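[1] Sequence first, then the predicted structure:
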Amino acid sequence: MALMLAAGCRQDMQDQPKMIPQRGTEFFADGRSARPQVVGTVSRDQLHQDEYFYTGLVDGKEQDALPFPATLQVLERGQERFNVYCTPCHSRVGNGLGMIVERGYKPAGNYHDAKRLAQPLSHYFFVMTNGYGAMPDYSAQLTPADRWAVAADIRALQLSQNATQADVPAGTQIENLNDVAEREGHPEWAGPWELPSTAVFATPETGIAAGAPAKPANAPNAAIQNPSNTGSS
């Protein structure tokens, strides 16, 4: 009977000799239960052994290669991220005339000019990681893998604007852009790019006077101070 009663009184590990974070202890000389990290500790997913994948540099130099295969999935992801974060300034075709630029902001980089066509692929990854000129970095918005995917999409845009039929793999059907646009019911796709109808440009009218400056006569009572009461006693 005593053994049966003793079995029913077990604690099921409710009492454990463990350290609780942020509580003191007499076990260690410094009285802290939370222990400092040992030398060389690396947080999970922060080892970054692949230097090129995380920096876009090899021995401090940019390279013209992706750190992984440029699959269709990578290109689709890069296009989706590019359309979200890059098109406002660079436009969907990468000519540097996005909607923000069309409305007066400083022109963005044109991926199709001679300077940027000559840049290695990792240059774009490096710029997204660290920023360049007026462009801030996008390391908080884009993971390293996404930055590489966007770089791949930029290279695809560059190739598309200068592609010829000789670049098309043998056996692939080639269609005229006008025919594709007509078939899809959007012939304007093949036309020149223009500003959207929602864009409104106007020249400010002259002769518009500003409002009357604030004076004690029209200022709130609480905003009026008696100069004689502002001095030191």
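    Perfect, I can see it now. Keep in mind that this is a model prediction, so the values were computed, not measured. Residues are numbered from 1 along each chain as shown.
[2] rest of the way, CA atoms for contacts and neighbours
    OK.
[3] all strands for the protein, in order.
    Remark: strands assigned in the chain by DSSP state E are 57-58, 61-62.
[4] ok, residues contacting the last one?
    Translated: strand 61-62. Outside strand 61-62, the residues that touch it by Cα atoms under 8 Å, 6 or more residues apart in numbering are 56, 120, 121, 122, 123.
[5] Go ahead and confirm the third one touches residue 152.
    Yes: Residue 121 sits in contact with residue 152 when judged by Cα atoms under 8 Å, with a separation of 7.5 Å.
[6] which residues are common contacts for the two?
    Common neighbours of residue 121 and residue 152 (Cα under 8 Å, 6+ apart) are residue 66.
[7] more crowded one of the two?
    For residue 121 versus residue 152, neighbours defined as other Cα atoms under 10 Å are more numerous around residue 152 (26 against 21).
[8] Just give the number of residues close to residue 167.
    Around residue 167 there are 10 residues (other Cα under 10 Å).
[9] what sits against it?
    With contacts defined as Cα under 8 Å, 6+ apart, residue 167 has no neighbours.
[10] distance of it from residue 149?
    22 Å (Cα to Cα, to the nearest Å).
[11] How about residue 46?
    From residue 46 over to residue 149 (counting by Cα to Cα), the distance is 20 Å.
[12] Comparing those two, which residue is more hemmed in?
    residue 149 (28 against 7).
[13] Chain neighbours aside, what residue packs nearest to residue 131?
    residue 137 (3.8 Å; Cα to Cα, 6 or more residues apart in numbering).
[14] coming back round to it: just flag the most distant two among the contacts of strand 61-62.
    Longest distance between any two of the contacts of strand 61-62 is 10.1 Å, between 56 and 120; criterion Cα to Cα.
[15] structure B:
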Amino acid sequence: MTLVAGCDQMARQPRADAQEASRFFPDGKVNQAPPVGTVARGELARDAVLAERPPLTAALLARGEERYRINCVPCHGLAGDGLGTVVQRGFPRPPDFAEPRLVQAPDRHFLEVIEHGYGVMYSYAARVKPADRWAIVAHIRSLQLARTADVKALPEEDRGALEARP
């Protein structure tokens, strides 16, 4: 027969709450900065996804359109013209994605705006996964192209389909 005994010394050990003073650390603070070189769990994988643009595929564009409709349309509008429903209700209008400065902006600009926010737009880092950020950027580029493309440069079949629409 085996007898296992436990102790509850951990329940009675000294501890400190956040923001309290501490005699344990030399600076007297409980909250300590992480050691230099510390990387948060999952941060390297996130950075790897954001480091390089994925190949432009139909699946990426479809995912981008889906994520754009969920996260961006309320402010930026379906066409990316900055005329979303919140703007119609009095919120500041975001820029039109067809503005020359945004057409010429690098993809990294849009990634940083999604992650950190810009002006009155808050960060979407917690709402949009890194891979989905690339998909949204691809969709923004397709919106820009759709609004600035020369219809005469399209193949006859595509031009006819566009002209047949109301």
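    Thanks, I have the structure now. The shown structure was predicted, so the numbers you read here are calculated from the model rather than taken from an experiment.
[16] Now tabulate the strands of the first structure in TSV and tack on mean neighbour count and distance to residue 107 of the first structure.
    Listed next are the strands of the first structure as TSV, based on neighbours: other Cα atoms under 10 Å; distance: least, Cα to Cα, whole Å:
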stretch	mean neighbour count	distance to residue 107 of the first structure
strand 57-58	14	27
strand 61-62	16	25
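[17] nearest to residue 175 of the first structure, of the ones you listed?
    Of all the strands of the first structure, strand 61-62 comes closest under Cα to Cα, at 36.5 Å.
[18] Please identify the residue in the first structure that aligns with residue 136 of the second structure.
    The alignment partner of residue 136 of the second structure in the first structure, by TM-score structural alignment, is residue 150.
[19] buried ones in stretch 88-105 of the second structure?
    Across stretch 88-105 of the second structure, burial judged by 16 or more other Cα atoms under 10 Å covers 93, 94, 96, 97, 98, 102, 103.
[20] Which residue in the first structure aligns with the second one?
    What it means is residue 94 of the second structure. In the first structure, residue 94 of the second structure lands on residue 108 (TM-score structural alignment).
[21] Just give me the neighbour total for the nearest residue to its match once chain neighbours are set aside.
    Closest residue to residue 108 of the first structure apart from its sequence neighbours, by Cα to Cα, 6+ apart: residue 96 at 4.5 Å. Counted with other Cα under 10 Å, the neighbours of residue 96 of the first structure add up to 23.
[22] can you tell me which residues contact residue 96 of the first structure?
    By Cα under 8 Å, 6+ apart, residue 96 of the first structure lies in contact with 89, 90, 107, 108, 109, 110, 111.
[23] cool, residue 78 of the second structure as well?
    Counting by Cα under 8 Å, 6+ apart, residue 78 of the second structure touches 69, 84.
[24] Mind reading off the mean deviation between the longest helix belonging to the second structure and the first structure?
    Longest among the helix segments of the second structure by residue count, using DSSP state H, is helix 130-148. Once fitted to the first structure, helix 130-148 of the second structure is off its aligned match by 0.6 Å on average (mean Cα distance after the TM-score superposition for the first structure).
[25] Please compute how far that helix lies from its chain's middle.
    Taking Cα atoms, centre = their mean, to the nearest Å, the mean C-alpha location of helix 130-148 of the second structure is offset from the chain mean by 13 Å.
[26] for it, packing partners?
    Other helices and strands packing on helix 130-148 of the second structure, by 3 or more Cα pairs under 8 Å, 6 or more residues apart in numbering; DSSP states H and E, are helix 43-51, helix 58-71, helix 107-116.
[27] Redo those helices as JSON lines? Include distance to residue 156 of the second structure.
    Formatted as JSON lines, these follow (distance: least, Cα to Cα, whole Å):
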{"stretch": "helix 43-51", "distance to residue 156 of the second structure": "38"}
{"stretch": "helix 58-71", "distance to residue 156 of the second structure": "22"}
{"stretch": "helix 107-116", "distance to residue 156 of the second structure": "31"}
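[28] for those helices, which one sits closest to residue 163 of the second structure?
    Of these, nearest to residue 163 of the second structure by Cα to Cα is helix 58-71, at 23.3 Å.
[29] re earlier: from the contacts of residue 96 of the first structure, which ones fall inside helices?
    Checked against DSSP H, those include these in helices: 89, 90.
[30] Closest one to residue 24 of the first structure out of the contacts of residue 96 of the first structure, please.
    Nearest to residue 24 of the first structure, judged by Cα to Cα, of the contacts of residue 96 of the first structure is residue 89 at 54.2 Å.
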